[in-house]
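Q: structure of the sequence below:
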Amino acid sequence: MIALDPSSPVPPFEQLRAQLAGQVRTGQLAAGTRLPTVRRLADDLGLAPNTVARAYRELEQEGLVQTRGRNGTVVAAQDEQHRAAQEAAEAFARRARALGLPSTEALALVRAALGDS
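A: So this is what the prediction gives:
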């Protein structure tokens, strides 16, 4: 949940950036979580799209999120172990999509491989 204070001397993009960064660092937003599109979040918060885009750019420069073009902006892994796992998950997701597997089937395969079935 993002709450902006219009009476604050802190610019809206910085309020947004700081709150999202805090949610990433505390784990409230887990690695791989897709953030809302710039336009959707701008509409939800009553901000200009450029304001949200600037916050996302700064989060990306900090290494907290990754922008993947048409796939949107996602929370980046914060340590090497999680980063490697995230890359493996992304590779699996690409392969499963290429094979035409529905996401429910792909997830079932992962759960079975992890012994969580």
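
Q: okay, CA-based contacts and neighbour counts for the rest of this
A: Noted.

Q: centroid residue for the chain?
A: V74 (2.4 Å; CA atoms, centre = their mean).

Q: assign that one to helix, strand or coil.
A: For V74, the assignment made with DSSP: H, G, I helix; E, B strand; the rest coil gives strand.

Q: residues touching the closest residue to it other than its chain neighbours, list them.
A: In space, and not counting its chain neighbours, V74 is closest to R34: 4.2 Å by CA to CA, 6 or more residues apart in numbering. If you count contacts by CA atoms under 8 Å, 6 or more residues apart in numbering, R34 has them with 72-75.

Q: let's see this one next to it:
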Amino acid sequence: MLDIPVDHHSTVPPYEQLRQGIIARVRSGELTAGTKIPTVRALAAQLGLAPNTVARAYRELEQDGVLETRGRLGSFIASSGDPTRDVAGRAATEYVTVVRRLGLDDDTALGYIRAALNE
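A: Okay, here's the model as predicted:
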């Protein structure tokens, strides 16, 4: 059973709450590589969400490399460990490449990051 609280009164969309909840459980080690997760319909029924909401979260998690779908076998936590670190690392590297190309100094570049984090 995948028990992830979803606050229907939050400004964060339910699919994003679900996506973040699964990522948090992967990072904590609660969900390890190869762990089968519930079907879209089963999790939607369990959490009281529309199946399309769960499907969107699963789709985005698969695009991020957190989940892998194995046809009729279902969806599983990806075997590559915590792919969120890889995605964040690639994003950081790409950001630094752009910053260098623009000729910005490190303090200015970090200022943009801090501003984005505080939004």
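
Q: still on that earlier bit, structure 2: which residue goes with the residue nearest to V74 of structure 1?
A: Using TM-score structural alignment, the partner of R34 of structure 1 in structure 2 is K36.

Q: for A50 of structure 2, see how far away that match is.
A: Per CA to CA, to the nearest Å, K36 of structure 2 is found 20 Å from A50 of structure 2.

Q: next SSE downstream of the helix or strand harbouring V24 of structure 1?
A: Here V24 of structure 1 is covered by helix 12-26, with elements defined by DSSP states H and E. Next along the chain after helix 12-26 of structure 1, taking DSSP H and E as the criterion, comes helix 38-45.

Q: following element in sequence after that next one, please.
A: Tracing the chain past helix 38-45 of structure 1, the next element assigned as helix or strand by DSSP H and E is helix 49-61.

Q: pull out the buried residues from that following helix.
A: Of the residues in helix 49-61 of structure 1, 51-60 count as buried by neighbour count, 16 or more other CA atoms under 10 Å.

Q: distance from the chain centre to the helix or strand that that helix is followed by, please.
A: Moving toward the C-terminus from helix 49-61 of structure 1, the next helix or strand (DSSP H and E) is strand 65-67. Distance of strand 65-67 of structure 1 from the chain centroid (CA atoms, centre = their mean, to the nearest Å) equals 7 Å.

Q: related to what we said a few turns ago, in contact with the residue nearest to the centre of structure 1, which residues?
A: The neighbours of V74 of structure 1, taking CA under 8 Å, 6+ apart as the test, are 31-35, 65-68.

Q: rerun that using 7 Å as the cut-off
A: For V74 of structure 1, the contact set (CA atoms under 7 Å, 6 or more residues apart in numbering) comprises 32-35, 65-67.

Q: now do the same for it: its match in structure 2.
A: Checking TM-score structural alignment: V74 of structure 1 goes with F76.

Q: same check, this time on F92 of structure 1
A: So, by TM-score structural alignment, F92 of structure 1 is left unmatched.

Q: now F92 of structure 1: how far from A113 of structure 1?
A: Note on F92 of structure 1: its distance to A113 of structure 1, by CA to CA, is 12 Å.

Q: okay, these two: which has more neighbours?
A: Neighbour totals were compared for F92 of structure 1 and A113, and F92 leads with 14 against 10 (other CA atoms under 10 Å).
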